[in-house]
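J.: Pasted the sequence and its predicted model underneath.
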Amino acid sequence: MRILPGLLSALFLASPAYSRCGGSFDGFVQDLKSEAAGRGHDTEAVDAFFQGVRQDAQVLKADRAQGVFQKPFIEFSRHLISQNRIDRGRAMASRHAAVFDRIEAEYGVSRGVLLAFWAFETDYGGYQGDFNTRNALVTLAHDCRRPELFRPQIFAAIELYERGGFDPQRTTGAWAGEIGMVQMLPRDILENGVDADGDGQVSLRTSAPDALVSGAKMLSGLGWQPGQPWLQEVKVPGQMDWSLSGPGRHRPVSEWQTMGVKARSGNLPGGNMPASLILPQGHEGPAFLAFPNFDVYFEWNQSFVYVLTAAYFATRLEGAAIYDAGNPQPGLSGPQMKQLQSLLQARGHDVGEIDGILGAGTRAAVQAEQARLSLAADAWPTVELLNRL
């Protein structure tokens, strides 16, 4: 499900070693072998690891076919969240209550957060992917789109192989190289794998305790604040400075309250807690306050619509009501979104790839142009904005 997978690996900076890509696939593999030997890996183990490696065209196809992320939040969230997933999530919470109690005590990660990832990544472990993990990683490292993300994972997989925790011929997972119930990349497993069931092995594919506790440890390492909230639905006033909204634009909760932002149910956290106002489909659609833990989600996945849906689903699993969808203005079609991105890019905005996805760069550019044109600067692109541009 991840659009830019990589947890800890996503934090790696590109280096000349990681930027080598393309060219002959066989030559690329020989280059990997040389680098692995240079890193101190046993040459016989390296040869065995790469024996039979092949380029997987289906991995490249999957990497380029992620149209689901073009859907707006309301449609995307309704696509992923069903009553069946909610019921199963609550059943899993009951079945593994002792594990979640341990996680909350040791790492401070609420059970709903991990249940949501478990549901979205593998449908509670039911489908973990059948791509050969080694082939997927080598294929994506050879491809020149994001070699800095995937090349380090190959050497981590070699280390797992040397430790007996990876079979290059049989280990399978998602197309982007993630393994197990909550989909962790090899380096993440090295850094955060936990033998939670005490059987002497870290088994993320077959052991729910291992997978869940490992995921919690990873989130903790990424900066999760124990016992803190991550997202809460709110009601917004009819008029306010919408340019203040957006992920990462933190203000104390008390300031948002002064501007007329209210909890839809219950109470908001203490007045000094920083929060950002999230309006996924503009000021006439759903509204949320996102707290610092929400930012940690972007280390798991860089898709805004996926992150918000996962964070919201976590609140649903812990008893929150279905969000108020409001009455947002119609959004843009895929071709219209690409046209908008091209126009924004021509005006000097960095929107990244022209892909029709309303990502962080496109949202920031939309908001800037809305403010310039005296439109409601809520980062939701409309036909009116497209026409004005």
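T.: That came in fine, so what should we check first?
J.: drop to CA atoms for contacts and neighbour counts, all remaining ones
T.: Fine.
J.: Helices of the stretch 151-300 of the chain, residue ranges please.
T.: Using DSSP state H, counting those that start in this stretch, the helices of the stretch 151-300 of the chain run over residues 186-192, 208-221, 253-258, 292-300.
J.: counting contacts, what elements does the last one pack onto?
T.: Meaning helix 292-300. helix 304-317 (3 or more CA pairs under 8 Å, 6 or more residues apart in numbering; DSSP states H and E).
J.: Can you check what angle separates the helix it packs on from helix 292-300?
T.: Orientation of helix 304-317 against helix 292-300 (axes from the mean of the first three to the mean of the last three CA atoms, to 10 degrees) gives an angle of 130 degrees.
J.: from the chain's centre, how far out does helix 304-317 sit?
T.: Put simply, helix 304-317 sits 10 Å off its chain's centre (CA atoms, centre = their mean, to the nearest Å).
J.: which element follows that helix toward the C-terminus?
T.: Where DSSP states H and E defines the elements, the next helix or strand beyond helix 304-317 is helix 334-346.
J.: Okay, one more to line up with it:
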Amino acid sequence: MFMRLARVVRSFTSHLPTLAVAASVSIASITSPLASTSSFVAGLWPEAQAMGVSRQAFEASFAGYSPNPKVMELTRKQPEFSQTVADYINKRVTGSQVGRGQRMRSEWAQTLAGVEERYGVQAEVVLAIWGMETNFGSFMGGNNTIYALATLTQNGYRESFFRKELLTALRIVSDGHIQPSQMTGSWAGAMGHTQFMPSSFMQYAVDYSGDGTRDIWNSIPDALASTANYLRAHGWQAGETWGYEITVPNGFNFEQAEQAGKLSLAQWQALGVGRTNGRAFPRAGDTAEFYMPAGATGPKFLMLRNFDVIKRYNNSNSYALAVGHLADRILGTGGFATPWPSGDFALNSSQRADLQRLLSRNGFDAGPVDGRIGPKTRAAIRAYQRHVGLPVDGYASGLLLTRLR
């Protein structure tokens, strides 16, 4: 979501959260001259006042403030993502996590039923996001949100974005939703049980408990309802799932499937696609997109509209698949029918370049050796796969690199 820069750093996905665009900012922007803290804070007041922030809330929020060097260190610690989708999901969707989600479902059954009735979002999906974001509230980040956002702004890191988030956070305090000392979250300003950025809080947080405040830090009902409200606002389809694990026929054209975009389930069925459990698709007119996160030998999926809605929370296929899978597991379904390829690993840029070099050396022109898997490299992979009798999926995997070596 445009709410969770911190998870970008932890997961290092190439799938950035919608709000987490700050992760792409060049390090050069961090080195801008640092204004003195007192003049920086003083310079914020006219803007804060114009946004309706009271002087009392402003002064309370900045009491004891000084830039936090650890926050700036975290902006620089953004190594390349080197984790397969299987690793990402297996780390986050565990038996322990599923069990805890089921216990939370029982503990908060009345709240979840009310939230589902009001917003039309399945309780298990809300639980899965809660579990993914903060492990059901067990770790919501230990940073003072005002201090963290002020540090990022003062140091010129994506200054326009974080300045707006900082001013919005000040307004949240001024409106009485939370005391500044209790407004804690990630180093990038994501807050509460389900990690809203301040701007998301202002737009989508709700007072489900009816106490006059929208408290996503201390009120689990408010946090869960706010998450459901966010999903509904972004197009959640009530009564529908996120997607289906599928089987494909022998000789299936994976390239064509990936390029097809959204087709109706009836059209996918005409291409030989079926559900792994053998059941019919409930609504043949629903549109879905083909997703193959681990190549032809791994699990394959048709992703529905709700999958895209989950990605509005965090623009990551891995994240959305993990949320959907965790929701299904909390509901009581089993794991994926197709196992993940054994021994596979994600390629870093050096390994991708090595793959390109080896393909070209073997007579399959992969284009420039730049570590970027583009159309030319994928075409070379497919040509190599045809040549040696492998499934032709164009997937750049660790297993493929090992074979070429």
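T.: Good, I have the coordinates. All values reported here derive from a predicted model rather than from experimental measurement.
J.: Looking at the helices of the stretch 151-300 of the first structure, which one is packed in the most?
T.: Across the helices of the stretch 151-300 of the first structure, averaging neighbours per residue (mean count of other CA atoms under 10 Å) puts helix 208-221 on top, at a mean of 24.
J.: which part of the second structure lines up with that helix?
T.: The aligned range for helix 208-221 of the first structure in the second structure is 220-233, by TM-score structural alignment.
J.: re earlier: distance to residue 69 of the first structure added to the helices of the stretch 151-300 of the first structure, as CSV?
T.: Listed next are those as CSV, based on distance: least, CA to CA, whole Å:
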stretch, distance to residue 69 of the first structure
helix 186-192, 24
helix 208-221, 23
helix 253-258, 29
helix 292-300, 15
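J.: So for residue 320 of the first structure, which of those sits nearest?
T.: Nearest of these to residue 320 of the first structure, taken as CA to CA: helix 292-300 at 16.4 Å.
J.: Spit out the contact partners of the closest residue to residue 241 of the second structure other than its chain neighbours.
T.: Spatial nearest neighbour of residue 241 of the second structure, chain neighbours left out: residue 306 (6.7 Å); criterion: CA to CA, 6 or more residues apart in numbering. By CA atoms under 8 Å, 6 or more residues apart in numbering, the residues touching residue 306 of the second structure are 235-237, 240-243.
J.: how close does the residue most central in space within the second structure sit to residue 15 of the second structure?
T.: The centroid of the second structure falls nearest to residue 314 when counting by CA atoms, centre = their mean (2.8 Å). According to CA to CA, to the nearest Å, residue 314 of the second structure and residue 15 of the second structure sit 8 Å apart.
J.: Can you tell me the SS state at the aligned residue in the first structure for residue 378 of the second structure?
T.: Residue 378 of the second structure maps onto residue 370 in the first structure when the alignment is built from TM-score structural alignment. Classification of residue 370 of the first structure by DSSP: H, G, I helix; E, B strand; the rest coil places it in helix.
J.: and residue 370 of the first structure, how many neighbours?
T.: Residue 370 of the first structure has 21 neighbours, counted by other CA atoms under 10 Å.
J.: how about residue 296 of the second structure, what's its partner in the first structure?
T.: Under the alignment (TM-score structural alignment), residue 296 of the second structure maps onto residue 283.
J.: For that match, which non-adjacent residue is closest in space?
T.: Nearest residue to residue 283 of the first structure in three dimensions, chain neighbours excluded: residue 378, at 6.2 Å (CA to CA, 6+ apart).
J.: My guess is that neighbour contacts residue 239. True?
T.: No. The pair residue 378 of the first structure / residue 239 is not scored as a contact, 11.4 Å apart, by CA atoms under 8 Å.
J.: okay, those two: which has more neighbours?
T.: Set residue 378 of the first structure next to residue 239 and count neighbours by other CA under 10 Å: residue 378 wins out with 27 against 10.
J.: residues contacting that one?
T.: By CA under 8 Å, 6+ apart, residue 378 of the first structure lies in contact with 242-243, 245-246, 279, 282-283, 367, 370.
J.: Over to residue 92 of the first structure?
T.: residue 115.
J.: same check, this time on residue 141 of the second structure
T.: Taking CA under 8 Å, 6+ apart, we find residue 141 of the second structure in contact with 184-187, 191.
J.: any idea how far residue 164 of the second structure is from the residue mapped onto residue 191 of the first structure from the second structure?
T.: Using TM-score structural alignment to pair residues, one finds that residue 191 of the first structure aligns to residue 203 in the second structure. Distance of residue 203 of the second structure to residue 164 of the second structure, given as CA to CA: 14 Å.
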